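Student: pasting the sequence and the predicted model now:
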Amino acid sequence: MKLRLHPILAPFFLVLMVTGGLAFYALVFISLLFHEAGHVVAAKMAGMKVRSCTIMPYGGELRIPDRHSYGKRQRVFVAVGGPIATAILLLLSMLFSFPGDDQFVRIQTAILLLNILPVLPLDGGQAISAMLETDERKYKVRSAFLVFSISVLLAVTLLLLSGLPETVLFLVLALFLLFQNISAFKFRKYEQAYEQLKRKQLTP
């Protein structure tokens, strides 16, 4: 499995270093790695083969070949793996005292609350999308949930614009998620065609 850092992390962490200091940057990065480790462990337990892991500002993304061919429970289990890992870190940071624990608690809380939002490609959105899908309406559900996610992120972006410059980090993250969803929506038909072709090849 390859571990990658998304290019957006460079400006994101640069702002953190300028505004919050190197220690805060290190805590955020460690927290993101632990969050993504939760997804990787869950994927391995679910019998999925993880090709690569890309660290994002909100957590990360696993590249799992033919992800949508796996069962609903497996995909939900992988989606909640990250938030569970972050929740464990949050609980430990609340139980034990150490230098900078207040800051660490705030970081885990922010990552956890962000990732359980019911918006793609966040973990909450991934879990809900998988639970709503059926064999007959799988592609329609995915498309509808992408439209919902795009609409929510557009509204959030407009709201954050009114709070500049204090909301610049959140604005960058919202725009990043928005463009990810727009890209997924554009390529949804190609993904559907690929899945159908793959299914035909596997059917004797």
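Tutor: Perfect, I can see it now.

Student: use CA for all of it now, contacts and neighbours both
Tutor: Will do.

Student: can you map out the helices along this structure?
Tutor: With DSSP state H as the criterion, the chain has helices at 9-20, 22-45, 72-95, 101-115, 123-132, 138-161, 168-186, 188-202.

Student: what residues does the residue nearest to Leu3 when sequence neighbours are not counted make contact with?
Tutor: Closest residue in space to Leu3, ignoring its immediate chain neighbours: Cys53 at 4.9 Å, by CA to CA, 6 or more residues apart in numbering. Neighbour list for Cys53: Met1, Lys2, Leu3, Arg4, Glu36, Gly60, Glu61, Leu62, Arg63 [criterion: CA atoms under 8 Å, 6 or more residues apart in numbering].

Student: for comparison:
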Amino acid sequence: MATIMLKVKLHPTLLPIIVWLVLTGQFANYALLFLSLCIHELGHLIVAYLVGANIKSCVIMPYGGEIQFSKSWQMTKQQQLLITIAGPFATLLLFLLALFFLPQNLSVPLQTIQLLLLLLNLLPIWPLDGGRIVEILWSEKKSIIQTKTSFLAFSMSCCFLCLLMALLYIPESFFFILILILLFIQNIQAFRYRRYEQAFENIVLNRLTP
């Protein structure tokens, strides 16, 4: 487990966000958010370790984390679902801990953060946990490119709709809009990359087939 923790890294976009929060006097709140993100990802990592997944890297993003696995094509859907659900479950446990065991001055902001994380992370947008759960269920009896094409189109549509709704609440939704834009860019990149995943799948299948 200690070896796995060494693979955890921070995404470069965190630095300007932290600087902005320090300048605006909101760093204390973000410290709680960052702690919450780390615990969320720890939930993923613990379950991944327990089910025997080979973890390649874990990058903490402003909205959560992204875990990459070596030989991910060998993982069963059950393993993938357990690992994906573990993050929101860890967030829920932290919410309950704050609700029942922490003093109110710390409990209230921590509860709020956990609820916001759950609402954001369970949106059906890739690569959020909600999006990954939908993708895993979507991929039943389909090739990688069929799954990626249809699912990413769905994911980008959801992201675009959320972005339109968020625009109605500017300036309060400014940070949420930035996250949605980042997610939309990632979806576009994944959509362009999907054909390479299909080619990789074919190579792997050819090697495994006697």
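Tutor: Looks like it came in fine. As the structure is a prediction and not an experimental result, all values here were calculated from the model.

Student: picking that back up, residue in the second structure matching the residue nearest to Leu3 of the first structure?
Tutor: Here Cys53 of the first structure is matched to Cys58 in the second structure, going by TM-score structural alignment.

Student: how near is that match to Tyr169 of the second structure?
Tutor: Plainly put, Cys58 of the second structure is 32 Å away from Tyr169 of the second structure if you go by CA to CA, to the nearest Å.

Student: now Met75 of the second structure
Tutor: Look at Met75 of the second structure and Tyr169 of the second structure: by CA to CA, they are 41 Å apart.

Student: quick one: which of the two has more around it?
Tutor: Neighbour comparison, Met75 of the second structure and Tyr169: the larger count goes to Met75, with 15 against 11 (by other CA atoms under 10 Å).

Student: now the more buried one. Nearest residue, chain neighbours left out?
Tutor: Using CA to CA, 6+ apart, the nearest residue to Met75 of the second structure is Ala53, at 7.3 Å.

Student: swap in Phe151 of the second structure?
Tutor: Distances taken as CA to CA, 6+ apart put Glu135 closest to Phe151 of the second structure, at 6.3 Å, once the chain neighbours are dropped.

Student: give the aligned equivalent of that neighbour in the first structure.
Tutor: In the first structure, Glu135 of the second structure lines up with Ser129, judged by TM-score structural alignment.

Student: which residues does the residue most central in space within the first structure contact?
Tutor: In the first structure, the C-alpha nearest the mean C-alpha coordinate belongs to Leu122, at 3.7 Å (CA atoms, centre = their mean). Going by CA under 8 Å, 6+ apart, Leu122 of the first structure touches Tyr58, Leu114, Asn115, Ile116.

Student: among those, which one has the most neighbours?
Tutor: Ranked by neighbour count (other CA under 10 Å), those have Asn115 at the top, with 25 neighbours.
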